[in-house]
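**Q** When you get a sec, could you give me coordinates for this:
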Amino acid sequence: MRSSIVSSILGWSRPVKRFVSVAADLCLLSIAIWGAFALRFETFNWLPDGKQLVVSLATVLVTIGAFVRLGLYRAVIRYLSEHAFLAIIVGVAFSSVALIVFGFLFQALVPRSVPVIYGAFAFLLVAGTRFSVRAAVRRPREKAKNSVLIVGAGPKGLQLASALSQGVEYRPVGFVSLVSSNHRSVIGGLPVYSVEHLEKAVRELDASRALLALEDVVPVNRKQLLAALEKLSIPVQTVPSMSELVAGQARINDIRDLEIEDLLGRDPVRPDTAIVSESLYGKSVMVTGAGGSIGSELCRQIIRHKPKVLVLFEQSEFSLYSIERELRSISQIESLDVTVHAILGSVTHRRRCEAVLKAFGVQAVYHAAAYKHVPLVEHNVIEGIQNNVFGTWHTAEAAIAAGVERFVLISTDKAVRPTNVMGATKRMAELVLQGLSQRQSQTVFSMVRFGNVLGSSGSVVPLFRDQIRDGGPVTVTHPDIIRYFMTIPEASQLVLQAGSMGQGGEVYVLDMGEPVRIADLARKMINLMGLEEKTTDSPDGDIEIVYTGLRPGEKLFEELLIGDNPQGTAHPRILMAREVSLTWDEVEEYLGRLTRASQSFDCKAALNILIEARTAYSPNGGVADLVWCKSGAEVPEYHDQDGKVLRLS
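**A** Coordinates of the predicted model:
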């Protein structure tokens, strides 16, 4: 009944609502004046004389006019803010002064205390009725909102609470402060709990979810915070970073699932921006594979260092169109004045690469073009070799011919003692560049090797998130499989940092801390989305983790170094590997043999060459190339560099 009456009132037209507000204020102000005189004369039987009546009416009418000028009747009561509060204060103060002035003009009996008492009564009645109506109207809506606990009691947390209060989906019920001394305090009318009392806060405030609103510049022990959040029985989400807010890329109330770097439980690696800027500012730079996950982020990072020209080299038309459009927008909005060229082409076409490099006077190349999905490359051996090995070789030779100053290869931890074709081709690509670095000194070649990139195409995090949203199960290949992880921005920053440090032939790796167990990552994501893992001990859980077995070419753990004696660099989190390399004559011989094997589509010969080429390639399963297997080819025999036979079943 009550809600229907409220809905009916809310359905009135604006003119009707304003008329009701004016009529109500006329009555309330009249009551305030009568009350002030009655209190002053200490009698409830007080009636005004003729002059007092005129003064009272004039005061009320002038006050209504003041409220109109202050815009009080334009304010929507259900969304009243501090601005309406201030308008009432100013209007009432003006009204009290008007009462004094009219009393003097009409020579009416207006004791000095009456305007003060009247002002207090008028404010209480006008403001009190409005905020009471606001509370009555908003109460059902507030109850319908999802109650949220804001983790972070800084400026971002307060801004988020204010934005959510004005919205229609979430209702802030309290804060969690990372500073223990803030426990049991109150901010913006909401209670504050310390991290140690996080579970208590959720229970007492009946929060349905937790929102992370951490300050970008304040150091946070992410691992400890995540461990506390995982214990909650509610989903945990986050809000955009301050850089996204400042750039206008997002709003404070754009709620989303936890950022990938939050799942890592460690602070991201920061580059030395001064050194990176020096190597890019005013230069002509080309990124191959510019439309891919790593290549596109590289472009976003590079363009903000204001190169003179940025060349996007990509074979996928749609990917190229998308990144070109985004970069042109960034350049225009941020007034970077960078010339962006979108070039279609394949890194396997040397003449095309050389023509592009010469046409735009490219000084630095970041080679991100590669086939990187392990099972797909395992099923398409020759194409993987063509793109990863010959694509790198042809682009590098084109760079030498075009007089490019720096060439940086994006490599992978799977190139270390590889058990799959993708890793073997990337290790072979490293050997190619090391050989070219020995052959000449004009172009500085360097390689950057890092672990799995979260958020890239084929990453486990988006896959797990989709599986959890679909109700499960979450598929993990093996309960003990572990991986090193980093974010796309981290990987891109490392590439830029290494590109500025390289002297020729170095392989750089990132000190990525402790590896992450994939099954633990899946459990963490399930818990942080407010769900429970379904196990034999907990059959009523929400999401089950299913182990599917290792895929072709996959191993339980990855390494970043072949040797055990890495060398430090100017950056505390970047190491330089000390590993075996081949002379250019040896590399050239292997490349010639790979060319002939590829041209004849001989997977047997191609894989045998990768094993012989001191890549440390040791396949852990049978030949998985789909076309090769379909053709019924004989099982090949492989030999390692010591002549030992490696047979693939």
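**Q** C-alpha only now, for contacts and for neighbours.
**A** Will do.
**Q** OK, contacts around the nearest residue to Val202 once chain neighbours are set aside?
**A** Closest residue in space to Val202, ignoring its immediate chain neighbours: Leu149 at 7.2 Å, by Cα to Cα, 6 or more residues apart in numbering. Listed by Cα atoms under 8 Å, 6 or more residues apart in numbering, the contact set of Leu149 reads 172-176, 202, 207-211.
**Q** and for comparison, fold this next one:
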Amino acid sequence: MRLRKEVLPLWLIDLLLIGLAWWTAFWLRFNFDIPDEFETLAWLGIPWTVASFAAGLGIAHVDRQVWRYIGLPELRQLGWGVFLGGLFSAAIVLMMRYPSFPRSVLLLHPLIGLVFLGAVRAGWRTFAEQTRPPDGSRPLLIVGSLQDAADALRALKGSSQWRCVGIVSPLATERGTYLNQIPVLGLSGAAVEIAKSVGASTALIASPPGSDERRDVLLQSSRAGLTLLTMPRPDEWLRTDGTSPRKIELEDLLGRQAVELDMRGLAGLFSGQTAFVSGAGGSIGSELCRQIARLGVTRLVCVDASEIAIYKLEQELRETHPQMQGFYYTANIREKERLLAIAMQYKPSVFFHAAAYKHVPLMESHNEIEAIRTNILGTLHAARVAGACGAQKFVQISTDKAVNPTNIMGATKRMAELVVQSVALEFTATEFVSVRFGNVLGSSGSVVPLFTEQIARGGPITVTHPDIVRYFMTIPEAARLVLQAGLMGKSGQIYVLDMGDPVKIADLARMMIRLSGKSEQEIPLSFTGLRPGEKLFEELMADDETTEPTPHPKLRVAKTSGQQAVGIQGVIDWIENVGPLPSSNDVRAWLRGHVPEYKSQA
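**A** Reported below is the predicted structural model:
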């Protein structure tokens, strides 16, 4: 057993205490007056006892403990080591057959030894904490239940930056209790007033993501200048040390519990394989690439029409996954031959199609034909290329705007779903799946970057309607569910993601104002009216659709009352013959002919 220099003195102290416990056991056994013959037995047994406990404590790795940070796990480890030492010691002493040896000593000694070893550790930690020199640590208030606060305190153990001065809990029954000698000072609704009373200008929100406590404290904090922190999310642990609090973000207020993935199944799907991602430079596409790379894919083919987007993705993945073979192409999915040539060169086993035009107002006027050529014809090309190169899976990213669409973007995405189902009939060896979800926090073209810019300019924040609501999820969560649907999906299926509860856009804007440290008086809201093609609320299922559960709790399969057939060649012919600038009425009429549920507002 090899000991580090800084641990050796502590190890010697442990062994001395074991020896002292041995003599104490004899003293207690004989009422502090050990007869001469038994004193001789004590001297004879002590070398064996110390050696036995050295072995037991060593097996339990007690020698590796840092006394300054001792806690319950270390004390349990210590108890295991003492038990082993006592067992070895008793076995050796009994084997030596010392005459008239008091066997009660063999029971007393481990108990006394455990008390001595535990006491010296507790005293050491207490002394270290009380004599810690002033280091500029700042008072911190923890917001959350005792369970949440206990998890946060464990993560902060040993931190020299923060000093917890109190806890505020959402549970009235916990008020007045203590956790690690830290009092629960009141309810989370009074967090700001309590923070002022204890001199804390920072609060750590330990409650789960998306909880009401997070939002309530945020609304209070902006009025009082209280800085809010939270612990890193699991997906951030690889990029941070996992223990340093960070500023609270919008995802923490709207997010939900981490998505559980079938890691064994996904590893089997991707490990050692080739994956292809179209639209790889976009928000969802790039996150898909990151997560696919983590799953051990051998080759990743990334395609995007944007030169700067694919360049940034290349730089990131080359740095974070140098062992992976990455291939980065600038190409447009509307050019079938280019797409086919790239795919045939690598023969991917999994094809993710994330390329699309998705900005509703921009596609609603002047650019209708562009939405059709990219979202419909581009999807057709991508799906047929996946089938032609022998891919096992093809996964298309769809949207909740494809449900009972009222705009061009939604209608073209619904048409894309139908096209994928039709191509599935052509290539039966490939499984074609569509995944439908709502808005993604922070994705390009979403309201979050827009609101951020408006706040930076000093406002106002423009919201179309005070009652407009949308479903939101984070980019990592969306990508994980797309991967999971790709693993589980059967050909022709449309998956619907559990988006949780919808969020009012006006409330979202107010939360962003608070997060910026401003008030609504400083950054006002301005309601501009619904834009063309925009709905007050989005749906995840059409009127004639139902859903069926899947083994994954956040994924359901959409079932329609009747399968709509799409004449693919007719679609191609119309797009090729309609010309570069068809009338808006002609485009809408053609879409209504293929997507009966499309209700144009124009």
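**Q** about what we covered before: which of the contacts of Leu149 of structure 1 fall within strands?
**A** In this view, these that belong to strands under DSSP state E are 172-176, 209-211.
**Q** between those, which has the most around it?
**A** Phe175 (33 neighbours; other Cα atoms under 10 Å).
**Q** Surely that one is in contact with Gly154?
**A** No - between Phe175 of structure 1 and Gly154 there is no contact under Cα atoms under 8 Å: 9.6 Å.
**Q** gap between Leu269 of structure 2 and Leu238 of structure 2?
**A** Separation of Leu269 of structure 2 from Leu238 of structure 2 (Cα to Cα, to the nearest Å): 23 Å.
**Q** centroid residue for structure 1?
**A** Glu259 (4.9 Å; Cα atoms, centre = their mean).
**Q** so what does the longest helix along structure 1 touch, helix or strand wise?
**A** Ordering each helix of structure 1 by length in residues (DSSP state H) puts helix 113-144 first. Contact partners of helix 113-144 of structure 1 among helices and strands, from 3 or more Cα pairs under 8 Å, 6 or more residues apart in numbering; DSSP states H and E: helix 14-41, helix 82-105.
**Q** Just put those in JSON lines and tack on distance to Ile343 of structure 1.
**A** Output for these, formatted as JSON lines (distance: least, Cα to Cα, whole Å):
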{"stretch": "helix 14-41", "distance to Ile343 of structure 1": "57"}
{"stretch": "helix 82-105", "distance to Ile343 of structure 1": "54"}
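**Q** need those in JSON lines with distance to Thr63 of structure 1 and mean neighbour count, can you?
**A** Below are those laid out as JSON lines (distance: least, Cα to Cα, whole Å; neighbours: other Cα atoms under 10 Å):
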{"stretch": "helix 14-41", "distance to Thr63 of structure 1": "8", "mean neighbour count": "17"}
{"stretch": "helix 82-105", "distance to Thr63 of structure 1": "5", "mean neighbour count": "19"}
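**Q** Of the ones you listed, which is nearest Pro219 of structure 1?
**A** Pro219 of structure 1 lies closest to helix 82-105 among these, at 33.3 Å (Cα to Cα).
**Q** do you know how far Gln345 of structure 2 is from Arg318 of structure 2?
**A** For Gln345 of structure 2 relative to Arg318 of structure 2 (Cα to Cα), the value is 21 Å.
**Q** which one in structure 1 is aligned with Ile513 of structure 2?
**A** Counting by TM-score structural alignment, Ile513 of structure 2 corresponds to Ile526 in structure 1.
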